[in-house]
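[1] Got a sequence here, can you model it:
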Amino acid sequence: MKTNHIKSIVLAPLLFVPVLTHATVLFTENFESYTPAQNVPTGGNWQALDPADILTAQTDSSNLFSTGNQYGQLSLINFSSNMIARATNFTGTLNGQFSMQFNDPSGEAHSGRGWSLRLGSGAGNSSTAFGVFIDDGNLFLSSGNGVDPNGGTITTYSKDVTNSLDIVFNNDNTIYNYAGGSVASHTMDVYLNGTLVGDDLAGAGGLATGVAIATFNYTAKADPFTGTLFVDNLNVNSVAVIPESSNYAILAGALGFLVVAYRRKRANQ
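    Okay, the predicted model is just below:
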């Protein structure tokens, strides 16, 4: 009887675990397959890298990221021409989730408005649907057809530490519901380190609603531009997989109850 009681306590928290819709991974990059300290090659995961040394693979000797032994380094110095690191087109999706980890090093020179992260169907502003700027401790919202950093500050982030950025995007004509919330048509939800920091943020660029998101890119909008950003564990999923924080709270409480019950049982033995 006691054994069955403990089993029922063990199983109880599992009833609160959120059921997530199976997500299809459309793109993934962890920089493990490239030669360290060398330019990441075009082809494969990257369709365009201009200039060629805008993106290099680096050995993670300082353990900046929690997984993997290499990361990507985006870096430019006094660059005044067009510059872009664009991922190869993946299977398009009207809604889903873009995820990445990044580390913004304070010891590197910086000028301009930071790295522009754009999601869309192609490389230019007219093919962009959503955008943010990662800029010297600030996350800015992109705005207008020019995808400029004029949409206001979304939040701030700490430099010299690894941050997680998740963007739940919806370029469909209807509301997109996901485990964690919902996002209106042609808007995005932005999470930093698991916390919702931007709810139904407006899109930017010229891509029409109803056209699938099929690529992303990093670029810079300053003349000249100097900046360095470390990135790793890039993923695009067709289904957003951020669970509701309330479910985590319920699960944590249930697990806490389990631990107390288990300790009491051990003490009474």
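[2] switch to C-alpha atoms for all contacts and neighbour counts from now on
    Will do.
[3] Would you map the strands across the stretch 101-250 of the chain?
    Assigned by DSSP state E, counting those that start in this stretch, the stretch 101-250 of the chain shows strands spanning 115-120, 128-135, 138-141, 153-156, 162-170, 176-178, 181-183, 187-192, 195-202, 215-220, 225-237.
[4] I have a second one here; can you model it like the first so I can compare?
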Amino acid sequence: MRTFLLLLLAVTVSALCRPVSAATLIFSEDFESYTVGNELVSNEKWGSVTSSPTGTLLTATADPSAVFHNGTTNKYLRISDTSNAALTRLDSKPSSAFQLATLSLDFYEPSGVNGTYWNISFPGTASIDFNGGQIRINSGTYSTVYPIDATHHLDIVINNTTAAEIYGINSVASGTFDLWIDNVLILDNYALNSTTGTDLTKFVFSTSSGSYSQEMWIDNVSLYSGIAVPEPSAVHLLLLSMAALFVCQHCCRWRHA
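    Sure, this is the predicted structure:
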């Protein structure tokens, strides 16, 4: 029993103290530099902007209700498509290519629409559909994972290297990605479509060309080369803390026995 508890203590401490992978910020956008109501255009951050068909918008928008919790003067990106045909697309221009990366952003999907579809285009690598609180990967089956009419934080840890990577108390295998929403791991080691060991160059936000209304609000977009570790969920921390406390209590009893 004593050996087991000591082993549990070692595992718990290791999980709490596991080193964090280094990450370098290679793209950042908070939309504060844009004029409210203006359409986004190609610039040093966005290489391709497609929103010309009637009914499509990529617009810098005021946030007087502080939806993104950055104050009432905050601005965010409104992606809207009521064209029933054309798609809206926004291609990023990171400062460097990468194989291991973390895409982080905040999003809000209003009710009454079907959300939006964006291709993590790391082209040809993975696509993620957001639709009424549901997520679909690579045109697969939808699963409900988040409530609409609420602000959420998204982290995608993508590993296109030839080796697994450890971060925090988690790991992401070669040729897979992890998807976190509100610091909860939703998808673990989901397979990519690309050949491992090849560079990724950008991510893309876009709407579908389907005949339905789509809208998503996005803010605080960051792309890191490397892994920017999502904060562990409260449940994980609670379980680890309880395990450490349990072991410490029993160790103290041995010393005073």
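[5] picking that back up, so which of the strands of the stretch 101-250 of the first structure comes closest to residue 90 of the first structure?
    strand 215-220 (6.2 Å; Cα to Cα).
[6] mind putting the strands of the stretch 101-250 of the first structure in a markdown table, mean neighbour count included?
    Shown next, in a markdown table, are the strands of the stretch 101-250 of the first structure (neighbours: other Cα atoms under 10 Å):
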| stretch | mean neighbour count |
| --- | --- |
| strand 115-120 | 26 |
| strand 128-135 | 27 |
| strand 138-141 | 22 |
| strand 153-156 | 16 |
| strand 162-170 | 24 |
| strand 176-178 | 19 |
| strand 181-183 | 18 |
| strand 187-192 | 23 |
| strand 195-202 | 17 |
| strand 215-220 | 24 |
| strand 225-237 | 22 |
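[7] and the gap between residue 262 of the first structure and residue 5 of the first structure?
    When distance is defined by Cα to Cα, to the nearest Å, residue 262 of the first structure is 11 Å away from residue 5 of the first structure.
[8] no, scratch that, I was asking about residue 51 of the first structure
    Separation of residue 51 of the first structure from residue 5 of the first structure (Cα to Cα): 64 Å.
[9] Check for me that residue 258 of the first structure belongs to a strand.
    No - the assignment for residue 258 of the first structure, made by DSSP: H, G, I helix; E, B strand; the rest coil, is helix rather than a strand.
[10] wait, doesn't it sit right on residue 8?
    No - with contact defined as Cα atoms under 8 Å, residue 258 of the first structure does not reach residue 8; the gap is 10.0 Å.
[11] higher neighbour count, the two?
    The residue with more neighbours, out of residue 258 of the first structure and residue 8, is residue 258; 19 against 12, by other Cα atoms under 10 Å.
[12] Figure out the length between the terminal residues of stretch 166-183 of the first structure.
    So stretch 166-183 of the first structure: terminal residues 13 Å apart, Cα to Cα.
[13] counterpart of that stretch in the second structure, which residues?
    Counting by TM-score structural alignment, stretch 166-183 of the first structure lines up with residues 155-172 of the second structure.
[14] Residue 266 of the first structure - that's part of a strand, no?
    No - Residue 266 of the first structure is assigned helix when assessed by three-state DSSP, not a strand.
[15] Residue 135 of the first structure -> the second structure?
    By TM-score structural alignment, residue 135 of the first structure lines up with residue 131.
[16] Tell me who's in contact with that match.
    Listed by Cα atoms under 8 Å, 6 or more residues apart in numbering, the contact set of residue 131 of the second structure reads 114, 115, 116, 117.
[17] Across to the first structure, which of these hold up?
    On the basis of both residues aligned by TM-score structural alignment, their matches' Cα atoms under 8 Å, what survives of those in the first structure is 115, 116.
[18] quick check, nearest of the contacts of residue 131 of the second structure to residue 79 of the second structure?
    Set against residue 79 of the second structure, the nearest of those by Cα to Cα is residue 116 (7.8 Å).
[19] can you map out the strands along the stretch 1-150 of the second structure?
    So, for the stretch 1-150 of the second structure - with DSSP E, counting those that start in this stretch - the strands run 23-29, 46-50, 56-62, 75-81, 89-92, 100-108, 116-120, 126-131, 134-137, 143-144.
[20] Where in the first structure does the fifth one align, residue-wise?
    In this case it means strand 89-92 of the second structure. Aligned using TM-score structural alignment, strand 89-92 of the second structure spans residues 84-87 in the first structure.
[21] Pull out the buried residues from the matching stretch.
    84, 85, 86, 87 (16 or more other Cα atoms under 10 Å).
[22] Check the second structure and tell me which residue is nearest its centre.
    Central residue of the second structure (Cα atoms, centre = their mean): residue 155, 2.3 Å from the mean position.
[23] Any figure for the gap between it and residue 223 of the second structure?
    Separation of residue 155 of the second structure from residue 223 of the second structure (Cα to Cα): 10 Å.
[24] overlap in contacts of these two?
    102, 103, 104.
[25] ok, those residues vs residue 150 of the second structure, which is closest?
    residue 104 (16.9 Å).
[26] what's in contact with stretch 155-167 of the second structure?
    By Cα under 8 Å, 6+ apart, the residues outside stretch 155-167 of the second structure that reach it are 18-21, 99-105, 171-181, 183, 192, 194-199, 227, 229-230.
[27] From those, list just the buried residues.
    Buried by 16+ other Cα under 10 Å: 99-105, 171-181, 183, 192, 194, 196-197, 199, 227, 229-230, out of those.
[28] What's residue 71 of the first structure aligned with over in the second structure?
    Under TM-score structural alignment, residue 71 of the first structure pairs with residue 76 in the second structure.
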